[in-house]
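Colleague: Need a 3D model of the following:
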Amino acid sequence: MSAHGLTYGPLGSSCVHLCVDMQRLFADPSPWATPWMPRVLPLIETLVERHAAQTIFTRFLPAQRPGQGVGTWKRYYDRWASMTMSELDPEMIELMPSLKRHSPPATVLDKHIYSPWFEGRLRNFLSQVRIDTLVITGGETDVCVLATVLGAIDFGYRVVLVTDALCSTSDATHDALLTVYHQRFAQQVETVEMETILSEWT
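Modeller: Next up is the predicted model:
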């Protein structure tokens, strides 16, 4: 741990805040509601307010209709037919209102699977603005955040995971993932609380 509270030093101009899927889709009364979201939302709001122009929001867009998708996604959307675009209120895919108001200047990138990397837009955007460090918040710790982190590691980004700004529906798998990051990915993932980010990213 450095004097800055971050293992590999302070954050600079080549850093962005990547906020994963903080959408109405995952808030009450949705069947996909993440109970921790109200707890982490104020922390994420504070970071976005300070660094709106350096924030990228991802949004998860479900399939258009039940049974659509490749391979196991067809089964997934048969199970979650009520959560397809044809059945949802269009407002459900929007960011939480307190975050949406910051875009612009924040950027919004949509995706149709857990990972934001396969469709290419995120990688292209980061390359254009010469980003090498990602401060990651959002949900869920053990699904879309996990896919985001692993892709970032593969592409060689410095990953700073904000542990008290992540939400999940499962305490057990959230805790297990944080243990994995500490024990298996320590060279590539730094785990800190929001207080450290707010004080060290100027």
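
Colleague: contacts, neighbours, all on C-alpha from now
Modeller: Noted.

Colleague: Give the buried residues for the helix or strand containing Pro38.
Modeller: When elements are assigned from DSSP states H and E, Pro38 belongs to helix 37-50. Neighbour-count burial for helix 37-50, counted by 16 or more other Cα atoms under 10 Å, picks out Met37, Val40, Leu41, Leu43, Ile44, Glu45, Leu47, Val48.

Colleague: I'd like the structure of this one too, to check against the first:
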Amino acid sequence: MATALRHGPIEASSLHVCVDMQVLFANGSPWQVPWFEKTLPRIEMIVGAHTATTIFTRFLPPNRPADAVAMWRRYYERWRCVTLERIDPGMIEIAPELAGYSPPAETIDKTVYSPWTEGRLDALLSRRPATTLIITGAETDVCVLATVLGAVDRGFRTIIASDAICSSADETHDALLKLYSTRFSEQIELATSADILANWTGRE
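Modeller: Predicted coordinates for the structure are as follows:
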């Protein structure tokens, strides 16, 4: 697995996108993600060092399956137990270890895997001068994947904190790390959270 920052130091204006680190994916949830809790301290290190340049995303299920469209309606028929009419409202919130950083960290909501589809992330980034995005969060092979590919398509230098992403499936987590570091080796860099912090200039 590649860990070197081949394109050099991380500029001060870079932004950290923390994907869906919500109670909804913590232990005890129907959607619990193994390694969620072990990933949290590394993410908190990055958020704590660069709070004002962090953006949290939240994945929001519909109130009920009938409120979803097309195949999403079928999906939530399967996962009715996590619709908003069934779950504790607190489950959609950012994990308590991270929630206190917002504000100044910003939060955007989305109803699909990608934070780009509904335009909220693009709108927020249009107000920021960043050319680099650091990505952490859950899940490696679903919402993190969608976030990363959107960043690549938009031409951002894209750095994934390899030890600060997690999935509910180890096999596809490992496969995605290999994919990121091979097929996307010119556009995606993998680095540990410690390497990212050591190379990100202009710490708060």
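
Colleague: about what we covered before: could you identify the helix or strand that succeeds the helix holding Pro38 of the first structure?
Modeller: Downstream of helix 37-50 of the first structure, the next assigned helix or strand under DSSP H and E is strand 55-60.

Colleague: List the contacts of that following strand.
Modeller: 16-23, 48, 93-95, 106-114, 116 (Cα atoms under 8 Å, 6 or more residues apart in numbering).

Colleague: For it, what is the distance to the chain centroid?
Modeller: 7 Å (Cα atoms, centre = their mean, to the nearest Å).

Colleague: That one vs the second structure, mean deviation?
Modeller: Its aligned residues in the second structure lie a mean 0.3 Å from strand 55-60 of the first structure after superposition (mean Cα distance after the TM-score superposition for the first structure).

Colleague: what helices or strands is the strand ranked longest in the second structure leaning on?
Modeller: Criterion DSSP state E: the longest strand present in the second structure is strand 157-166. Under the contact criterion of 3 or more Cα pairs under 8 Å, 6 or more residues apart in numbering; DSSP states H and E, strand 157-166 of the second structure touches helix 36-49, strand 132-138, helix 143-153, strand 188-191, helix 193-199.

Colleague: one more time with 6 Å
Modeller: helix 36-49, strand 132-138, strand 188-191 (3 or more Cα pairs under 6 Å, 6 or more residues apart in numbering; DSSP states H and E).

Colleague: would TSV of those with distance to Arg80 of the second structure be doable?
Modeller: Shown next, in TSV, are these (distance: least, Cα to Cα, whole Å):
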stretch	distance to Arg80 of the second structure
helix 36-49	23
strand 132-138	21
strand 188-191	36
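
Colleague: Looking at those, which is nearest to Glu11 of the second structure?
Modeller: Nearest of those to Glu11 of the second structure, taken as Cα to Cα: strand 132-138 at 7.7 Å.

Colleague: Relative to the whole chain's centre, how far out is that closest one?
Modeller: Here the centre of strand 132-138 of the second structure is set off from its chain's centre by 5 Å, with Cα atoms, centre = their mean.

Colleague: Read off where that strand ends up in the first structure.
Modeller: Per the alignment by TM-score structural alignment, strand 132-138 of the second structure matches residues 133-139 in the first structure.

Colleague: For the matching stretch, give me the average deviation versus the second structure.
Modeller: When the second structure is overlaid, stretch 133-139 of the first structure sits 0.4 Å from its aligned residues on average, using mean Cα distance after the TM-score superposition for the first structure.

Colleague: what does that stretch rub up against?
Modeller: Residues outside stretch 133-139 of the first structure that contact it (Cα atoms under 6 Å, 6 or more residues apart in numbering): 15-20, 22, 145, 157-162, 165-167.
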